[in-house]
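**Student:** show me the folded form of this:
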Amino acid sequence: MASIKTRKATDGTSRYTAEVRLKGYPAQTATFKRLTDARKWIQDIESAIREGRHFKTIESKKHTFADLADRYVKDVLPGKPKQQSRQKMQIEWWKERLGAYLLADVTPALIVQFRDELASGTTCRHTKRSPATVVRYMAALSHAYTICVKEWGWLDDSPMRKVKKPRESRGRVRFLDDDERQILLIACKESRNKYLYMCVILALSSGMRQAELMCLKWPDVNLKDGYLILHETKNEERRRVPLSGLGLELLREHAKIRRLDTPLLFPSHTNPHKPLDLRSAFEYALDRAEITDFHWHDLRHSAASYLAMNGASLAEIAEVLGHKTLSMVKRYAHLSDGHVSNVVASMNQKIFGGNV
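**Tutor:** Model prediction:
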């Protein structure tokens, strides 16, 4: 229901106060100098309320981006403990630049401006970020806007839907060839750190991330059936990791002399409740083996590469590594070309036989 009340102003001109009342919604009022403007406002408001647009528009003009950022950090990020500190830093970066703007005034063009600043490092306050890093900053912002739209009702739509993400690089593929692997394992075996050799073997044979491996606990290891369960993974899903061969043998021997004051497989020497830090020992082994341009995470790349070269499909590699999609493992596709060629040749042989 809508109504218009007319009153005389002190200067003798008329003022028209329009009011819109719809059941289930708070009354909306506005005053105009012209009757036609009041009538048009009523039509627009009634239409916007029925379509669910009106109150979101009001909310977007009541809240600043700083309000969004603060609420997201306070209410949402605690539910993402593994990503909390990193995403808080990313959201704070956006808040420094967008915080004073009303949500209604944060346009895709404005976000693009700061996206480009992030990528180019044009300010003296930070260095140039890689495309992959820019994508992570944008992903944090995008999720904050999604929550703002779907759960808080502060916006009708996210401006991130119209902002293009930079193209990420194809990804690093650095793996140990046969000679490098043999030399590195010798260096690790000769290391004064008694855990290094076993951990490198496990990383190469399973593809586990360093944090996944070093935080392993004995209740999650099944040495009889040859597998372990990862509860804390990057994508926050449990993963079953099969164990076999030398890695399984080493773990079985390790279990015979396990420490009883900690559930960790590889505890720190100084604090049994913290995982061991192998960084220095690993870097020293690399130096002794004269292997350059190689990081611990490249052991994971090596495991994936070996799987590809031994005929594993991309879907199988993704399952072993714990990736939700195939996009992350496509970097290894060229290593399985021989296997793909054999599959195609086998199919053609079965269909066409020896005929041309």
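**Student:** CA atoms for contacts and neighbours, from now on please.
**Tutor:** Will do.
**Student:** what's the burial count for the nearest residue to F65 once chain neighbours are set aside?
**Tutor:** Setting aside the residues directly before and after it, F65 is nearest to G99 in space (C-alpha to C-alpha, 6 or more residues apart in numbering), at 4.7 Å. Neighbour count of G99, defined by other C-alpha atoms under 10 Å: 19.
**Student:** what does E316 give?
**Tutor:** Counted with other C-alpha under 10 Å, E316 comes out at 16.
**Student:** packing partners for the helix or strand that contains it?
**Tutor:** Under the criterion of DSSP states H and E, E316 resides in helix 314-321. Judged by 3 or more C-alpha pairs under 8 Å, 6 or more residues apart in numbering; DSSP states H and E, helix 314-321 is in contact with helix 297-309.
**Student:** what does the helix it packs on rub up against?
**Tutor:** 173-176, 200, 203-210, 314, 317, 321, 332-333, 335-336, 338-339 (C-alpha atoms under 8 Å, 6 or more residues apart in numbering).
**Student:** how far does that helix sit from the chain's center?
**Tutor:** The chain centre lies 21 Å from the centre of helix 297-309; the measure is C-alpha atoms, centre = their mean, to the nearest Å.
**Student:** show me what counts as buried in that helix.
**Tutor:** By neighbour count on 16 or more other C-alpha atoms under 10 Å, the buried set for helix 297-309 is 298-309.
**Student:** alongside the first, I'd like the structure of this one:
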Amino acid sequence: MREYEKRVSPTKKSARWEAIRFAAFIRDFSDLAVMPLSEVTAEQMGRWRDARLAGDAEKKRAPVGSATVLREINLYSHVFTIARDEWKWARESPFTSMRRPTEPQPGKRRISDDERDLILSQLGYRHDETPKTKSARIGLMFVFALKTAMRAAANATCICPKESKCKFYTNAIDMLQRTTSPSRLAASPRAPYQIQTWFAVALLPCAGAINASQVILPNQAAVAR
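**Tutor:** This next block holds a predicted model:
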């Protein structure tokens, strides 16, 4: 895991998350972490899976959902794949014969207007003011996500870009990032107009390092305001 963290993780956007997961695995499952790769079996990784799902009250380790365990399995499985295929450190992966948790059911409803307003009120966010606190900025990201259906990483890229750019079209948003090809995300037809207002009133002032030239909007006058 430490070798993977040094050689493979830096090439991925999820490097920080992977480092946290590796450290937690080594800390919480130290007996398994020190075993030679060739001796790790599907049965042992199955016990690890069950332990993650069940938690451990004595060790103050809370249970986690199947979605979390599936993400960790995908990461650790790739560690074994790289160790087997590229580094020749193992002959097989224990994950190929280990049962995976069931995929969680997706959400079936959209948050109501009353719930949205209560959350924004608690976060201290107002649509006509520049967010000045961390909680208010989280409120801004929450509103942005509701209007664009963006996940957290894409949301943060558009709201606080450093070396990236966002282009807004009638029903889509392009994210132009330094290390990957452009990524196009669908958006509500009303989103560009609302996004113009947010960039003019809130996003540009709160992001600090953002210049107007970094943001391309359908109506550039919104940035000038």
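**Student:** that older thread, show me which of the buried residues of helix 297-309 of the first structure is closest to E236 of the first structure.
**Tutor:** R300 (18.2 Å; C-alpha to C-alpha).
**Student:** how near is that closest one to A318 of the first structure?
**Tutor:** 12 Å (C-alpha to C-alpha, to the nearest Å).
**Student:** cool, K88 of the first structure as well?
**Tutor:** Counting by C-alpha to C-alpha, the gap between K88 of the first structure and A318 of the first structure amounts to 29 Å.
**Student:** look up how far M347 of the first structure lies from S341 of the first structure.
**Tutor:** Remark: distance between S341 of the first structure and M347 of the first structure (C-alpha to C-alpha) = 10 Å.
**Student:** same check, this time on S3 of the first structure
**Tutor:** Note on S3 of the first structure: its distance to M347 of the first structure, by C-alpha to C-alpha, is 76 Å.
**Student:** in this structure the residue nearest to F65 of the first structure contacts D70, no?
**Tutor:** No. Applying C-alpha atoms under 8 Å as the test, G99 of the first structure and D70 come out as separate, 9.6 Å apart.
**Student:** the residue nearest to F65 of the first structure matches what in the second structure?
**Tutor:** Under the alignment defined by TM-score structural alignment, G99 of the first structure is paired with A33 of the second structure.
**Student:** wait, that match sits on F25?
**Tutor:** Yes. Counting by C-alpha under 8 Å, A33 of the second structure touches F25, with 7.2 Å between them.
**Student:** quick one on the thing from earlier: state the span of the second structure onto which the helix holding E316 of the first structure is aligned.
**Tutor:** On the second structure, no counterpart of helix 314-321 of the first structure exists by TM-score structural alignment.
**Student:** list the buried residues of that helix.
**Tutor:** Neighbour-count burial for helix 314-321 of the first structure, counted by 16+ other C-alpha under 10 Å, picks out 314, 316-321.
**Student:** and if you look at stretch 96-115 of the second structure?
**Tutor:** For stretch 96-115 of the second structure, the neighbour count (16+ other C-alpha under 10 Å) marks 98, 101 as buried.
**Student:** then stretch 71-89 of the second structure?
**Tutor:** Neighbour counts using 16+ other C-alpha under 10 Å place 72-73, 75-77, 79-84 of stretch 71-89 of the second structure among the buried residues.
**Student:** in strands, which of those appear?
**Tutor:** Judged by DSSP state E, the buried residues of stretch 71-89 of the second structure include no members of strands.
**Student:** who's in contact with L68 of the first structure?
**Tutor:** For L68 of the first structure, the contacting residues are 144, 148, by C-alpha under 8 Å, 6+ apart.
**Student:** E249 of the first structure versus that one, what's the distance?
**Tutor:** Distance of L68 of the first structure to E249 of the first structure, given as C-alpha to C-alpha: 52 Å.
**Student:** try N342 of the first structure
**Tutor:** 33 Å.
**Student:** what does E72 of the second structure correspond to in the first structure?
**Tutor:** So E72 of the second structure corresponds to Y137, using TM-score structural alignment.
**Student:** can you tell me the closest non-neighbouring residue to its match?
**Tutor:** Q90 (5.6 Å).
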